[in-house]
Structures are given as structure tokens and as C-alpha cells.
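In: got a sequence here, can you model it:
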Amino acid sequence: MSLRVSQLFCLILLIEAIVVYFAAPKIYNYNFNVFCSVQYAISVGIYLFLKKKKNYFDFDCVFFTGYFFVTLFYPVFMYENDPTRFFAFQYDFDANIIPQASALALVGINAYIFGSFLHKPKSSEARKYGLKDFIPNNHLSFITAVTFLLYILTGGYAALGGAYSGDEVQKSAISSYVFIFTPAFLLSTIIIEFYNLRTKNMFKFQFKNLNKITLFISLMFVFLMLATGSRTVPMQVILLCGGLLTLFFKPISFVRFVFLAFLGMGVMFLVVLARGYQQQGNFSLVDIAMDLIINNRNSYAAIEYVRTNGITWGMSMSASFLSPVPFLQNIVITLFGIDPFTMSSSIVITKMTLGEVGELGLGTNIIADIYMSFGFPGVVLLMTGLGYFISMTLDKAKTNIYALVCYGIMMSYAVFLVRAEFFFFLRFLVWGIIIVYISKLYRVKFVLRKKIE
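Out: This next block holds a predicted model:
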């Protein structure tokens, strides 16, 4: 099927989703939620068919899986049977908003799908040349180790473990700032390592070509972070490595992807159990996806907020948008007298629900964040842009290091982006590009010095 026909087909799906959204019932309707979920599955199935993927362990498939749990799972599988199983749903919300939220989720995913087909892929002839330059990364591994060591020495690591175990441990303010840099350098190091592996052998992954320093530091970091009960950055590392390994060397079939998805969710839940997880009542399989499912409520809260207060015109996503520039948030707050509690949709939702912002946070999700800032048009436009961006960077990742950085960072956020702010990835994406640029510059100067000598 030609690209134009695929674009037209996906545009029809998007228009249908928009019609469904405006036809959503004003009161709770279970059958309508089921319809949206079925339509979601159909849209994703058509997308995968049109894309003719050879590798299913990519951003799209991971994102689609998480997106369903975050936006559509609760109203179909839990609201009727066990509506208050998870703590977030024990706070009141208007159930009549649920159909609109389900339809909005359907619009968002179809906008993403349409945006993905707006990008025209390169020809296979242009792809075969691959990557050509070798970029040193031992210095990045060293910086990763140093920043993580500083994080440990300043009390951040002990405080993180205490937060999950229930033991209060004081940490210095500097530990939080130091740790911001550790994942940025680690993810950049891993991306460069796969870039180098691809340069050495375009067609086969060879363990002997792997930088043992990078491997050791990555494994130690993941192990030590999991030991505290933290899963966020370890999951990012795992997703990044798996995404680039399957992109370059070992494509994964759909059946294997489904198996790995369930296996991954199970393993991450074991980490939750290890840190002392307790749930009222008997264990249920839905508990495995609890961290995703609880974010369904944020869609309802966002819609309720907009009905009462109107859209924020980007204010509620400004914190993550400004995050790439250190201290820029504080500068903007001081210069313009902005209330910092209004700069993040997760904080707005928490304050709206609990009345205050404390240790307990209710979070947000990608659709809630966009809708709170720019309403329905924002969901259509920004999700279309996200689909286009992912398709473009994935297509160019095998031939352009900066596209590889962008896709690699996005792949590492494929799970967490659905339950976070839209620009949640922006800091590490911008920093990753800068880190790789400086590393390439370092290599060029080194080569020139060698030639002069």
C-alpha cells in the first residue's frame, strides 16, 4: 500500500475518532468505553499492518502498550468491578467524565498514528551505508561513575532506599542536582556504544566489540538502583539497550514482543514486592500494572480542571519545557512572579485533589498534560507531532548519530512518557545531543592532533 493511501486511511481513522469524541455521552456509559477500547485495538492493528514492521521492540509498540493501561484499562476492566482498588481512585472524581476521557485517548492515539505516516521514509538504498565514525565514550563512562559516586556520598542513594523502605533518611540538596546528570551521561554513553558497535560491524552484534568499561558501569548502576527499589532509570537503561539492540542487530517478532512485555512487567512488579509492597485484599493480576493504571484518574481530573478553570495555555507544562536549561525555571519564576505549583500538570492535579502539595503525588499522563494546557486541539496537534518525530528519528537512526540520540532517548522514555508530562523527555534529549556533539568534537581534535604529530 502506497504512503499516500496509508496517510488517507489514517486520516479517516483520526476523523472517525474526532467524531466519536464529540458524540461521547455526557453520563457514564460502560459500553461506550468498551467501544473506544475496541476501536483503539483496531487502530493499532491497522497501524502495525500498514507499517509492515520487522522489529516490534520499538518505541511504537512499547508506547501503545503503556498508553492503553494509562488511558483505557481502568474504565473497561476495573471501574465496574473494583473501582477503588488503587489509592488514587479513592479520591472522588466525576464518573460522567470517563466517556469523554476514553474518547480523548482514542483521538490522541489516532493523531499519533496519522503523524507517523506524515513522514516520508528514506529509500533502502540510502539506509545501507549506515554509520561510519567511531566516537570515544570512556570519558562519559567515567563521568557517569563519578556523578553516581557523588550521589552516594552526599546521601542521595541512602535517602532513595529509605523512601521505598519507609525509613526516613536525610539527604543534602546537592545530591538531587548531582543525580540529574548521572542518567544523562549514562544514556548518552550507551547510545554511543551502540553507534560504535554498528560502526565496527553493521550486521552482527559481537560481544568482543563491546566496551567493557561501559558494560560494567551500566550493570552496576542498574543493579544498585534496583537494590533501592527504584525502577525508573533502570527501566530506561533496559528499554534503551533492548531498543537499540533490536533496531541494529536482532529484530523481535510480535509474538516475542508480547512475551517480553509481560515478562518485563512481571519483573518490575517483583521489584515492587521486594520493597515491601502491600495491597488491601487478595492479589490480582491488575496489581502488576498498578503504576500505569492509577494514571487513568489523571485524565478525568484534567478534564474536570479545564471545565472549571479553562486551559492553562502551556503554563501547566512549562516546568518540563524549561528543564533542559539549569536553573531556568527558578529564573522565570522570579522574573515573572509565577506560582511554581502552576507549572506542572502533576502538581496542579495533586493540589486540586488533595488541597496541598506534600510527599504524596498523584502524577499526570501525557493526554491529561496536553489537554490541561491546550485542550482538544492541543491533543490532536501535539500527538500528531510526536508521531511524526518518532517516525522521522527511527527512520534516520541508522544513518545519523543525532537522530539516533533522539530516538534512543525517546525509546528510554517509551513507558514513562505515557504517565508523565508531554515534554518529560526534553531535558535528557537536549543534554544527550550536546554530550554527543562535544564527544564528536573531542574525537575530531584528537584525530587532527594525531595527524599533526
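In: rest of the way, CA atoms for contacts and neighbours
Out: Noted.
In: tally up the residues packed near Phe223, please.
Out: Neighbour count for Phe223, taken as other CA atoms under 10 Å: 12.
In: no wait, Leu118
Out: Neighbour count for Leu118, taken as other CA under 10 Å: 20.
In: what's the nearest residue to it if we skip its chain neighbours?
Out: Leaving aside its chain neighbours, Leu118 sits nearest to Tyr388 (6.3 Å; criterion: CA to CA, 6 or more residues apart in numbering).
In: could you point out the helix or strand that follows the helix or strand encompassing the one you found?
Out: Using DSSP states H and E, Tyr388 sits within helix 366-396. As assigned by DSSP H and E, the chain's next helix or strand after helix 366-396 is helix 401-412.
In: angle of that next one against helix 366-396?
Out: On the basis of axes from the mean of the first three to the mean of the last three CA atoms, to 10 degrees, helix 401-412 is oriented at 140 degrees to helix 366-396.
In: kindly provide the distance from Gly408 to Thr312.
Out: Relative to Thr312, Gly408 is positioned 31 Å away (CA to CA, to the nearest Å).
In: in terms of neighbours, single out the busier of the two.
Out: Relative neighbour count places Gly408 above the other of Gly408 and Thr312, with 29 against 19, counting by other CA under 10 Å.
In: for the more buried one, give its distance to Ser6.
Out: Taken as CA to CA, the span from Gly408 to Ser6 is 26 Å.
In: circling back to that earlier point, give the buried residues for the helix holding Tyr388.
Out: By neighbour count on 16 or more other CA atoms under 10 Å, the buried set for helix 366-396 is 366-376, 378-396.
In: second chain to compare with the first, below:
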Amino acid sequence: MDKIFCLLSVVLYFFAPMHYSFEYCLVLFISVVFNAYYIFSKDKKNEIVGFNSIFSLSLILVTYIFPLFVYEVFPNYSLFGYAYNEKVITKSTALVNVAYSCYAVGYLMVLKNKPRRILNIRNSLYEFPTLVSKSRIPIFRRCVLFLFIVVVVAGGLTSFKKQYSGEDAGAMGGILSFVWLVFQTFCILFTCINLKYNDKKSFLLLALIMFLLLAVGSRTLPLCIVSLIFYAFCLKRKYSLKRILLYVVFAFIVFSIVGRLRLGPEQDLSGISANELGVLNYFEDFIVCSRNQYVIYDFVQRKGVTFGISALGYVLAVVPFSQSIVCSLFGLSDADLRSEVLTTKWASSDAGLGTHIVGDVYLAFGLFGVIFLFYLLGYIVAKSRRYMFLGNRKGTIIYLILLSGAMFMCRGSYFYSLKNIVWSLIIVSLFGIIKKRRKK
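Out: Down below sits the predicted model:
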């Protein structure tokens, strides 16, 4: 069935009109919803909440709300006030269906190839694998606290407050930016480690830090941490689907309120009151990503792909300061290496306009890149989760970090979690090497 959905999505893409069609977008939406439900029905015995459910929901939100519910009423809603080619809406939306159906094929390929040891996690008492020994928890706690203090002293919280209030859209620079990247990785890895031990002091420290970040309008890291903890609760306590949905709605309301409070007056480009769009305003962060998909698709049709250059930013982030070195050697700018910076540059905007995961891949590698990389994503997600269920440390790290960024991947780069995965694997490996040497 997944291959049928894939073939259907490819056919729908090639026959998609180069003009806006509500009816065609509706067909695309129905197709992707059925595809998502098919995956969920095959996977719900393993987990109800996981990477797949979060990723699928996020991708649908960032792709279909605007063409189905907003465009015909308010085509210049919010960031859509910046120019975009309305003729590519249907075609670029159809491309998302191709990406998702390829992801589904890769994901279900792993589910279909059942190992001899078949695990039904939701019918057993699950324990997360040991990433580091419990005696190392205080070390991680001190590292997280120290890095957070450095971020605060260096003006990180003030920077976030200005940025999200609209006073300053510029990014953190120099050492502060590097420390923040390290801090993010340590927080996410620390949370992954503590899912096994449930150390109260550690969770209390993380809760305090996340509260302070939310207070200045930063939601990305807090949502990553909450996603991991919520996943652990659902997996261990086997909550019903109704109860999970209740918690999800509550969390969504809280984070949406934070998002609405942090918007500055100059960021509202639509001139539309909250009452005019009602509940859709709470999905604004998702809705505006559709524009990036249209702009990127239109750019590729006119000027071609970047042959991977526009995706280099997150790949080079794995090696500290390598991005600046590459830019200096080859005469590139920061905008050239990141699709979200490119969309902002094209619009000559002071506000960061962001990107769309499918557009990010399409800009860098074209249609064949979308087909291959999204198939690979589905395969890696399902494979790493299987290894986690079998007690493998590397599989656990890869899956949990991918899960922590599942919501933001769709609004960002395909390689969004790469740095955190590589750094976390290195850190855990170093602790393992130290442990072995001490035993000798």
C-alpha cells in the first residue's frame, strides 16, 4: 500500500497544474492524510507518540493549512505579505506529497522486515538503554548548569528577548553562538540519558532552565526537551490515545501563547485582527512556512539547484568554526549555506522567514534528492528506533535526538539534528572509553 501511495504522489506531482487549484490541493491533502493514517495503523503497537506521529502532523500543518484554509481569504496573511509566486502553490504542495510518500516507504520497509526477536513495546515494561552510568549524572548536571550560566553572563537571554520582541532580528555571534550550540546538545543529551534514571534534581534543573528560556520567548529547546519527556511517559505508562491528545492540545496552547506574546508589532504584516482568522492564528508559525516552499520551488524552476551548497550550513556545524573557514576559502556567505537565510535575503527582510524541509532538500538536490533523502530519513528513523528497543546505545541516541527535533525539522533544514547526533555520539563514546580505561 505504501508503494501505491508513493506512485500516486509521483503521478499527482507530474500532473499538478502550474496555477492555484483548491480542488487539487484538497486531493493532495486527502492523499497524504490517508498515507499518514496507514503508517500509524501499522505502527501504533510500538508507540502512539513518536518521531513518525510528530513529524507527520508537523509536515501536514506546515504544508496544507495555507492553501486550503487561508489563501483564498487572506493571500497576504502574515509573512505572505512578502512577494511569492502564487502559480506554484499547487505544484510545490504536490512535491511535499512525493517527499512524504518516499519517507513512508523507507519507514515501513523496516517495519515489514521483522527480526527474529519481535518486540511489542506497548505490551511490555520498557526501560531505556543505559547511555552512561548513573555515577556520571552529576557531571552532566554541572556541565549543563555551567554552560547555562555562561550563556546568561554572555547576554544570551537578553539577545533572545530582543530578537523575539522584534527589537533585533540578528543572530548571536562569535563565542556566544558556539556556547549556545554546545549547551543545546548537552541539554538534549542529558535529557536522553536521564530518561532511564529519572533523577529528580536533573529534571528540576532542566525545568528551571526551560522556564527561563520560555520567559524570554525561546521555544525551540524547551519543546525539544518536553517532546523527549512526554515520549518517555507515553512509552512507559502506555497512555491511551485520548489522554495523549489531551496533553498535546494543552502543550500546544501553552507554546502558542508564548509565541503570540513574543511577536513584536512590526512582525505583523497582515493587518488582520486575531478574530478574523480565529484559531488559525495559533498555527501561524506553521502556516508561514508554506511561503518558503513556494519561493524555493519557484527559484529552482528559474535558476536551478545549488548542488548541495544551500544545505552545507548544518552539515558544517558538526565541525566547530568550519563554516567560516569554508566561506573564507570559497568566497561564500552565510546565506549561501542555509536555505532559511536565503529566503530572508531574497525578500530583503529584517525578520527571519525560515524555510521548509522539502524546499530545503529540493533547493540543494532537486527532485531526485527529495526522493532519496526522504526515503533515507524514514529508513533511519525506523531502524534507529528498532535498535533502541533492542538496547543499542547508538540507535537510542539517534532516534531520541531525531524525535526531539521532529517538530522543528519540518520548519527547518533536513540536517537540523545532525550536529546534535554526532556530538552526542562522540560525548557518550568518550565516557565509554574513560570507563574502560579505569577498569584496566
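In: alignment lookup: the residue nearest to Leu118 of the first structure to the second structure.
Out: Using TM-score structural alignment, the partner of Tyr388 of the first structure in the second structure is Tyr379.
In: just give me the neighbour total for Leu48 of the first structure.
Out: Per other CA under 10 Å, the neighbour tally for Leu48 of the first structure reads 16.
In: what's the closest non-adjacent residue to the counterpart of it in the second structure?
Out: Matched to the second structure by TM-score structural alignment, Leu48 of the first structure sits across from Phe40. Take Phe40 of the second structure and drop its neighbours on the chain: the residue closest to it by CA to CA, 6+ apart is Ser53, 7.2 Å away.
In: quick one: the counterpart of the one you found in the first structure from Ile433 of the first structure, how far?
Out: Matched by TM-score structural alignment, Ser53 of the second structure corresponds to Cys61 in the first structure. Using CA to CA, we find Cys61 of the first structure at a distance of 24 Å from Ile433 of the first structure.
In: do the same with Glu304 of the first structure
Out: Going from Glu304 of the first structure to Ile433 of the first structure by CA to CA gives 38 Å.
In: one more: Gly358 of the first structure?
Out: Plainly put, Gly358 of the first structure is 34 Å away from Ile433 of the first structure if you go by CA to CA.
In: looking at the two, which one has more neighbours?
Out: Ile433 (19 against 10).
In: show me what the more buried one aligns to in the second structure.
Out: Superposed on the second structure with TM-score structural alignment, Ile433 of the first structure falls opposite Leu425.
In: for that match, pull up the helix or strand it's in.
Out: In this structure, Leu425 of the second structure sits in helix 418-439 according to DSSP H and E.
In: can you check Tyr79 of the first structure too?
Out: In the assignment (DSSP H and E), Tyr79 of the first structure maps to no helix and no strand.
In: over to Ala111 of the first structure?
Out: Per DSSP H and E: helix 98-118 holds Ala111 of the first structure.
In: how much does that helix stray from the second structure?
Out: Mean deviation of helix 98-118 of the first structure relative to the second structure after superposition (mean CA distance after the TM-score superposition for the first structure): 0.9 Å.
In: between helix 366-396 and that helix, find me the angle.
Out: Using the same axes, to 10 degrees: helix 98-118 of the first structure against helix 366-396 is 20 degrees.
In: what range in the second structure matches helix 98-118 of the first structure?
Out: Going by TM-score structural alignment, helix 98-118 of the first structure sits over residues 89-109 in the second structure.
In: distance from the chain centre to the matching stretch, please.
Out: The chain centroid and the centroid of stretch 89-109 of the second structure are separated by 16 Å under CA atoms, centre = their mean, to the nearest Å.
In: contacts for it, please.
Out: 2-3, 5-6, 9-10, 12-13, 16-21, 24-25, 28, 32, 35, 39, 63-64, 67, 293-294, 297, 358, 370-372, 374-382 (CA atoms under 8 Å, 6 or more residues apart in numbering).
In: quick check, Arg231 of the first structure in contact with Met225.
Out: Yes: between Arg231 of the first structure and Met225 there is a contact at 7.2 Å, judged by CA atoms under 8 Å.
In: name the helices or strands packed onto the strand or helix carrying Phe9 of the first structure?
Out: Assigned by DSSP H and E, Phe9 of the first structure belongs to helix 3-22. Where contact means 3 or more CA pairs under 8 Å, 6 or more residues apart in numbering; DSSP states H and E, helix 3-22 of the first structure is packed against helix 30-51, helix 98-118.
In: same list (these) but as a markdown table, adding distance to Thr144 of the first structure.
Out: Below are those laid out as a markdown table (distance: least, CA to CA, whole Å):
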| stretch | distance to Thr144 of the first structure |
| --- | --- |
| helix 30-51 | 37 |
| helix 98-118 | 34 |
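In: Ile238 of the first structure: which of these is closest?
Out: helix 30-51 (23.3 Å; CA to CA).
In: show residues contacting the closest one.
Out: Counting by CA under 8 Å, 6+ apart, 1, 6, 10, 13, 24-25, 64, 72, 75-76, 98-99, 102-103, 106, 109-110, 113 sit against helix 30-51 of the first structure.
In: if we go to 7 Å?
Out: Outside of helix 30-51 of the first structure, the residues within contact range by CA atoms under 7 Å, 6 or more residues apart in numbering are 6, 72, 75-76, 99, 102-103, 106, 110, 113.
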